[in-house]
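*Asks:* 3D model of this:
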Amino acid sequence: MFKKSFKLLVAGTLSLAMLLTGCSTGGTAVQATDAPKTEEKSDNNQTTANADIKAGFIYSAPVADGGFVQSHDKGRLYLEEQLGVQTVYKESVPETQEVEKVARDMIDQGCNVIFAVSFGYMDYIEKLSKEFPEVTFFHCSGYKTTENMANYFGRVEDARYITGMVAGLQTETNQIGYVAAMPIPEVIRGINAFTLGVKAVNPDAVVKVSWTNTWYDPAKEKEAGSALIDQGCDVLAQHQNAAGAQQAAEEKGVWSIGYHQDMSGIAPNANLVSAIWNWGPYYVEAVQSVIDGTFTPSAYWEGIDAGIVDISPLTANAKEGIAEIIEARRAEMKAGTFNTFQGPIKDQAGNERVPEGSVLSDEDQLSNDWFVEGVVGDIN
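*Replies:* I've put the predicted structure just below:
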């Protein structure tokens, strides 16, 4: 289990993102997963405390989405395995007041820990946390906290940068496509980090952005990817819940960069590498803090050095020599000697945003509303 340090994020910097609507509709009945049988622990008090915990997970897309939600659900299963607690989940819950009903249902079923796993759930979960002070809430990707509500995410931009290096070294056309969900700071800074990685190894390459304005719509994601390929892109990256862009690359014979989890199995002839999440250890530590009575309403935002984000193994589709180049940069990130957003950095118009010797502040990252030099596309 990696060690974590909880850091206070800058609050109130994502006002643009609060305008988002739901990522998907529909859903299924709450699914329950009984805790697996474990060896008897010598600490009977700890065993009793674990049995008193029931954690509910609320997801914005199907568990089998092949990306974002599936990566979290692997973390949920890891939590069960490691702590022996019971969990339930509800998939495909829209980012509307529906999330309140789902959370209330879970609380009625005995859940005393709730993980709300989508940005648009934030305000609803904040409201519920004040109504149910006896329940501990964790919200993914937002910035608000209350006395019994924490938030959590990771600096996936570290992994984005490295996968951008892979794309920059692999491309032959110097045109790289990026299928993007919503024009919020989280997605924008991911595009920027990826592009900085591309430009670090290939100054002639550009990254073309296509917005889908949905977190989960495999058909629309695939269509956007195909359109970028038709424009000359020979590598596709993505910030989407599912793997539609990977499928487009596989079918049209170009390369792809996955996200959330290793997508090489979905596009075996196209995928080069994926930026991946490792949520399990975080979920274990979060629930353990509730069991131990050490929970604090803080904000978690760590990077590749903490292990919550990383890259998947480079596939055999990648050119020879890429592995050595990216591993050197990855090692610098893990050692804390390289920052993804260190200067000099210019924006699309050529204006210097981060001078040499400086680093883009956390506050500016969390409110990022501009593209770096090398991105082709608008924020709309």
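*Asks:* contacts and neighbour counts: CA atoms only from here.
*Replies:* Will do.
*Asks:* Where do the helices of the stretch 1-150 of the chain begin and end?
*Replies:* 44-51, 68-83, 98-108, 122-131 (DSSP state H, counting those that start in this stretch).
*Asks:* closest one to H260 among those?
*Replies:* Taking Cα to Cα, helix 68-83 is the member of these nearest to H260, at 5.2 Å.
*Asks:* One more sequence to fold, the one below, so I can look at both together:
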Amino acid sequence: MNRRKLLTLATLAAVVAVSAFSPAYAQEPLKVGFVYVGPVGDAGWTYAHDQGRLEMEKNLGAKVKTTFVESVPEGADSERVIRKLAADGNKLIFTTSFGYMNPTEKVAKAFPNVVFQHATGFKTAKNLGNYETRIYEGAYLLGIIAGKMTKTKTLGVVASFPIPEVIRNINAFTMGAQSQNPGIKTKVIWVNSWYDPAKERQAAETLIAQGADVLNQNTDSPATLQAAQEKGVYAFGWDSDMSKFAPKAHLTAATNNWGGYYTETAKAVMAGTWKPGEVHGGLKEDMVRMSPLNSAVPADAAKAFEEKKKAIAAGTFHPFQGPVKDQSGAVKVAAGSVMPMKDLLSLNYYVQGVEGSIPK
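*Replies:* Next up is the predicted model:
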């Protein structure tokens, strides 16, 4: 990673201000714990986090000692795991799923000298920060390709849980597609799981049967892609490059790149300069990356994709810039304006073109 990227990530990790966490780890490794919602496997959300952990180990060597616990259910079980990691001497703990937010906050109060970082939530405290990627930028780019390549004008999304993070991605995907093909509609099936290959496959097959010929997902396994390839339609990887599982169907993937952020956060804790805050890193900060395009992507789609990718990274375009309308046609973001981050973080409606309703 080049110096400019590292400096940007250092800023994101808020390492510039001295805090109450003193550099007490100079003579021994910083113990860092990770809590994962799914199995590490070789694709998806948890895999991407674990790749970030391994990159941090490579970057910092003997200065850190890491451990992880995988497939931890959200809820009471996660509190038990988080508490044990803190009790075992881990001084920096990353909890990597939305449902870990309240348990992380609770354990953080009990261990004030441990730094906790929670992924995709919104709570902070003296020793608790939160972080996530702006992967909706990647979802918008996937939509551009989908809008160019669909023949049925029907897209499908296999969705996990109806939380703002996932709703953002569905909406961004739809608006990206509509930027190329205004008649696009998106069908959504919720599987109420981050990782359930059988449910994901069933949902994908149902969407295809309903006419969707390009699929996206906000789930953790490659089952959606594999179903797409078997049925002769296209799909996208999510959180990591999944092309090896369905090379004919996989058009590209929106991926999370956590290694630089994890490295800089650990360095800040060791230096005593960590402070709580909110991190939202995207294409500009190299925390979101797009995997290589399949050769099946037409030249005009690839061109539109690359142009918008550069514009998002440069800050000259935002996926949620107005006009943005909800399903009823009501204007939620006026032309010339951009949806504020606070509204993005609490997004609870579908944009025009997304069918159905959000589960309660």
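*Asks:* Next, format the helices of the stretch 1-150 of the first structure as CSV and append mean neighbour count and distance to L228 of the first structure.
*Replies:* Output for the helices of the stretch 1-150 of the first structure, formatted as CSV (neighbours: other Cα atoms under 10 Å; distance: least, Cα to Cα, whole Å):
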stretch, mean neighbour count, distance to L228 of the first structure
helix 44-51, 14, 49
helix 68-83, 21, 22
helix 98-108, 17, 35
helix 122-131, 18, 33
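*Asks:* Same list (the ones you listed) but as CSV, adding distance to W211 of the first structure.
*Replies:* Output for these, formatted as CSV (distance: least, Cα to Cα, whole Å):
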stretch, distance to W211 of the first structure
helix 44-51, 43
helix 68-83, 18
helix 98-108, 25
helix 122-131, 23
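*Asks:* Nearest to V290 of the first structure, out of the ones you listed?
*Replies:* Of all these, it is helix 44-51 that lies closest to V290 of the first structure, at 9.4 Å by Cα to Cα.
*Asks:* rewinding a little: for R155 of the first structure, find the nearest of the helices of the stretch 1-150 of the first structure.
*Replies:* Minimum separation from R155 of the first structure across the helices of the stretch 1-150 of the first structure (Cα to Cα) falls at helix 68-83, 15.0 Å.
*Asks:* And A193 of the first structure? What does it align with in the second structure?
*Replies:* Following TM-score structural alignment, the counterpart assigned to A193 of the first structure within the second structure is A172.
*Asks:* Just list the residues touching its match, thanks.
*Replies:* Listed by Cα atoms under 8 Å, 6 or more residues apart in numbering, the contact partners of A172 of the second structure are 136-137, 139-140, 143, 319-320.
*Asks:* ok, for it, nearest residue in space, not its chain neighbours?
*Replies:* Y140 (4.7 Å; Cα to Cα, 6 or more residues apart in numbering).
*Asks:* which residues touch the one you found?
*Replies:* 169, 172-177, 319.
*Asks:* Next: N90 of the second structure.
*Replies:* Counting by Cα under 8 Å, 6+ apart, N90 of the second structure touches 30-33, 114.
*Asks:* picking that back up, tell me which of the helices of the stretch 1-150 of the first structure approaches M1 of the first structure most closely.
*Replies:* Closest to M1 of the first structure of the helices of the stretch 1-150 of the first structure is helix 68-83 (Cα to Cα; 10.3 Å).
*Asks:* Now do that closest one and helix 44-51, the angle between them.
*Replies:* Here helix 68-83 of the first structure points in a direction 160 degrees away from that of helix 44-51 (axes from the mean of the first three to the mean of the last three Cα atoms, to 10 degrees).
*Asks:* could you say what helices and strands helix 68-83 of the first structure packs with?
*Replies:* Here helix 68-83 of the first structure touches strand 86-90, strand 255-260, helix 280-292, going by 3 or more Cα pairs under 8 Å, 6 or more residues apart in numbering; DSSP states H and E.
*Asks:* closest to Q365 of the first structure out of those?
*Replies:* Nearest to Q365 of the first structure, of all those, is strand 255-260, at 19.7 Å by Cα to Cα.
*Asks:* Onto which residues of the second structure does the next helix or strand after the closest one map?
*Replies:* Toward the C-terminal end, the helix or strand that comes next after strand 255-260 of the first structure (DSSP states H and E) is strand 271-277. Residues 250-256 of the second structure are where strand 271-277 of the first structure lands when matched by TM-score structural alignment.
*Asks:* residues in contact with the matching stretch?
*Replies:* Under the criterion Cα under 8 Å, 6+ apart, residues 45, 48-49, 133, 135, 138-139, 142, 225, 234-243, 287-294, 296-297 lie in contact with stretch 250-256 of the second structure.
*Asks:* now that stretch, how far from the centre of its chain.
*Replies:* Taking the mean of its C-alpha atoms, stretch 250-256 of the second structure sits 12 Å from the chain's own mean (Cα atoms, centre = their mean, to the nearest Å).
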